[in-house]
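Q: Just need the structure, nothing else, for what follows:
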Amino acid sequence: MKGFKLSLVAMVLALGACASNPKSPSADATPANTVKEEGTAGAVVAENSFEQRDKFESYNRAVFAFNMRLDRWLLKPAAKGYKWLAPEPVEVGVSNFFSNLSEISNVVNDVLQWKWKQAGNDTGRFLVNTTVGVAGIFDVARHAGLEKAAGEDFGQTLAVWGVPQGPYFLLPFLGPSTVTATVGMPVDWYTNPVSYIDDSATSWTVKGVNILQSRAQLLETEKLAKGGDFYIFVRDAYLQRRDFLVKDGQVEDDFGGDFGGEEEGFDF
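A: Model prediction:
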């Protein structure tokens, strides 16, 4: 299910990271994705490392255009209808339910990355919310001091094991990824409880509700992502977010300041 959600949140991935650091950019701030080199005349040449990682840009832009048309004509109208029909408490409950299911994949990857403390936290969250929280509809664990940690997937596990993230790679329907994250997707599907629903109608209904809920959460936030080359915004936002997750928050934000700790904003 994480692959589906990535396609929906890609447009505003940077906002979750920016929420962790409310500083405003200064006029002379140096973006974290920029490398400075002094030329012979003393001029500063800025090189975008995210651009270097976009080795398949022509292909990626074609897929991006397809995904955007799909969103414009199908996902966004459906999400607006869902938001109009579903009261806010229902939206929150649905979001909590799918967030709780994701804890299983989180625990598996916590263990594979040797993050025993986080594995204990995520296991506790799943057990408490599944029982006392009525199948995860209510986030009771948070009130018990078990905070939601950043999500883990097998692509992140591979990176922790020393596998390079690889070039930026856009997938039809599924959205932004990297080569390594794409390789890890089958394991993520294997650890997703929804994959084990035998009845195909029920399985696709559950997946559809998750997609609509995730997209509906972005209807207001996406208004902040206007102007400029939207493809570059999404690419840089995704790669920055990916670095944030792989390095457990120990990265530098676009405004040159360290940001880390618990993530804020959306649960991706």
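
Q: CA only for contacts and neighbour counts going forward, please
A: Will do.

Q: quick one, what contacts G136?
A: For G136, the contacting residues are 93, 96-101, 126, 129-130, taking CA atoms under 8 Å, 6 or more residues apart in numbering as the criterion.

Q: Kindly provide the distance from it to G228.
A: Applying CA to CA, to the nearest Å, one obtains 40 Å for the distance of G136 from G228.

Q: Strands of the protein, start to end?
A: Taking DSSP state E as the criterion, the chain carries its strands at 34-38, 44-48, 168-171, 175-178, 251-252, 258-259.

Q: Which secondary structure elements does the lengthiest helix in the chain sit against?
A: Using DSSP state H, we find that the single longest helix of the chain is helix 88-112. Contacts defined by 3 or more CA pairs under 8 Å, 6 or more residues apart in numbering; DSSP states H and E place helix 88-112 against helix 116-131, helix 154-160, helix 200-216.

Q: Could you also give me the structure for this next sequence, so I can compare it with the first?
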Amino acid sequence: MINTIRFKVTACLVLGLFLTGCASTKTNNQNGPYDPLEPMNRAVFNFNEMVYDNVFDPVARGYKKVTPDPIELVVGNFFSNLNDVVVITNSVLQLNYKSALASSTRLLINTTFGIFGLIDIASDISAASDINLNKRNEDFGQTLGHYGVASGPYIVLPFLGPSSARDTFGIAVDGFFMDPVTQGVTGVFMKDVAYLNTTALRLPVAAARTINARAQFLDDDKTLEEAALDKYEFTRDAYLQRRTSLVNNSSEAK
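A: From the prediction side, this is the model:
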């Protein structure tokens, strides 16, 4: 039910904004961020900040307080390992077979010798040799960008934060078809394993991933609060610049 509602909301955003923004985005980006929805975006941004401050951040701080650093590390490794499924799929869609092979090898090594991804052995191999099995960053928004789809207008999504019309569609595709934690329309990766393909399992795992991700961001968010004159503008500009680097496969962004 939750997945269905989220899909409908995402679809409405995309249908209303994606087609209107794509044609003119590249021209507008030459003169600055393309943010025609800024009043609405700022309202959603302020709502998100309120939710983060009063709900997510207290939970994340509690998680960090009671969780030893080594446990935090292995939890982060576990979710990073699951994300490699998304990376591999989008690497193949982009015909980037080098990245797909490296990420597949990484997933295999970490899932087996790394005990289901709890230990990031692949990165240790990379550090000790010339074999590059470091973590890649690929998603369906980048895949669309790879094939020339412009980002469209900047959008701030409730709870999820910075995005664009193109990346919102990418989030929906990754979430419903590729991500082992959240994909619930096709059951591609777990359709034959009934007990893994249930909301009762996926929901707490997704919640744990969200808490862990927010916990890793707490220090950065505090620094951003202190440094940025306008947190909304800083977040928007940083997001759009990073997404451009990722689509262009800039080495520093990967």
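
Q: now what about the TM-score between them?
A: Overlay of the two chains. TM-score (TM-score structural alignment, normalised by the length of structure 2): 0.77; 207 aligned residues with a CA RMSD of 1.9 Å.

Q: re the thing from before, and the helices and strands packed on helix 88-112 of structure 1: which comes nearest G260 of structure 1?
A: G260 of structure 1 lies closest to helix 116-131 among those, at 15.6 Å (CA to CA).

Q: Quick one: neighbours of the aligned residue in structure 1 for Y97 of structure 2, just the number.
A: In structure 1, the residue paired with Y97 of structure 2 according to TM-score structural alignment is W116. For W116 of structure 1, the count of nearby residues is 13 (other CA atoms under 10 Å).

Q: Would you confirm that W116 of structure 1 contacts V108?
A: No. The criterion here is CA atoms under 8 Å, and W116 of structure 1 misses it with V108 at 10.6 Å.

Q: picking up where we left off before, which pair of the contacts of G136 of structure 1 spans the longest distance?
A: Between all members of the contacts of G136 of structure 1, the farthest pair (by CA to CA) comes out as G93 and F126, at 14.8 Å.

Q: More neighbours: which of these two?
A: F126 (24 against 18).

Q: So the more buried one is in contact with I104, correct?
A: Yes. Between F126 of structure 1 and I104 there is a contact under CA under 8 Å: 7.5 Å.

Q: and T130 of structure 1, what does it touch?
A: Contacts of T130 of structure 1 by CA under 8 Å, 6+ apart are 100, 136.

Q: mind checking what it lines up with in structure 2?
A: By TM-score structural alignment, T130 of structure 1 lines up with T111.

Q: how close does that match get to R166 of structure 2?
A: T111 of structure 2 sits 31 Å away from R166 of structure 2, going by CA to CA.

Q: try E49 of structure 2
A: Counting by CA to CA - E49 of structure 2 and R166 of structure 2 are separated by 23 Å.

Q: List the residues that contact L245 of structure 1.
A: Applying CA under 8 Å, 6+ apart, the residues near L245 of structure 1 are 150-152, 156.

Q: Generate a PyMOL selection restricted to the buried subset of those residues.
A: To isolate the buried members of the contacts of L245 of structure 1 in PyMOL, using 16 or more other CA atoms under 10 Å:
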select buried, resi 150+151+152+156
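
Q: can you put the contacts of L245 of structure 1 in CSV and add distance to L6 of structure 1?
A: Output for the contacts of L245 of structure 1, formatted as CSV (distance: CA to CA, whole Å):
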residue, distance to L6 of structure 1
A150, 14
G151, 12
E152, 13
Q156, 14
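
Q: Restricted to helices, list the contacts of L245 of structure 1.
A: Q156.

Q: So for E49 and R166 of structure 2, which residue has more residues nearby?
A: Neighbour comparison, E49 of structure 2 and R166: the larger count goes to R166, with 27 against 16 (by other CA under 10 Å).

Q: How about the contacts made by the aligned partner of the more buried one in structure 1?
A: Mapped onto structure 1 by TM-score structural alignment, R166 of structure 2 lines up with T180. Residues near T180 of structure 1 by CA under 8 Å, 6+ apart: 155, 158-159, 163-166.

Q: Okay, T180 of structure 1 and H143 of structure 1: tell me how far apart.
A: Separation of T180 of structure 1 from H143 of structure 1 (CA to CA): 36 Å.

Q: now do N60 of structure 1
A: 42 Å.

Q: Which one of those two is surrounded by more residues?
A: Using other CA under 10 Å, the more surrounded residue of N60 of structure 1 and H143 is N60, with 21 against 8.

Q: Just give me the match in structure 2 for the more buried one.
A: N60 of structure 1 maps onto N41 in structure 2, by TM-score structural alignment.

Q: can I assume that match is in contact with I155?
A: Yes. Counting by CA under 8 Å, N41 of structure 2 does reach I155; the two are 6.2 Å apart.

Q: what's the overlap in contacts for these two?
A: With CA under 8 Å, 6+ apart, N41 of structure 2 and I155 have no common neighbours.

Q: still on that earlier bit, list the residues that contact the match of N60 of structure 1.
A: So N41 of structure 2 contacts 155-156 (CA under 8 Å, 6+ apart).

Q: and with 6 Å instead?
A: Shown in contact with N41 of structure 2 (CA atoms under 6 Å, 6 or more residues apart in numbering): V156.

Q: again, but for A216 of structure 1
A: Taking CA under 6 Å, 6+ apart, we find A216 of structure 1 in contact with A79.

Q: got it, and V140 of structure 1?
A: 129, 133 are the contacts of V140 of structure 1 under CA under 6 Å, 6+ apart.

Q: counterpart of it in structure 2?
A: Alignment note (TM-score structural alignment): V140 of structure 1 maps to I121 of structure 2.

Q: Please report how far that match lies from A100 of structure 2.
A: According to CA to CA, I121 of structure 2 and A100 of structure 2 sit 18 Å apart.

Q: got it, and F159 of structure 2?
A: 30 Å.

Q: Which one's more surrounded, these two?
A: Ranked by neighbour count (other CA under 10 Å), F159 of structure 2 and A100 place A100 first, with 23 against 14.

Q: from memory that one sits against I88, does it?
A: Yes. Contact criterion CA atoms under 6 Å: A100 of structure 2 and I88 qualify, at 4.8 Å.

Q: The residue in structure 2 that W73 of structure 1 lines up against: how many residues sit nearby?
A: Applying TM-score structural alignment, one finds that W73 of structure 1 aligns to N54 in structure 2. Residues near N54 of structure 2, counting by other CA under 10 Å, number 11.

Q: Against Y232 of structure 2, how distant is N77 of structure 2?
A: 30 Å.

Q: Looking at those two, which has the bigger crowd around it?
A: Neighbours were counted for N77 of structure 2 and for Y232 using other CA under 10 Å; N77 has more, 20 against 16.
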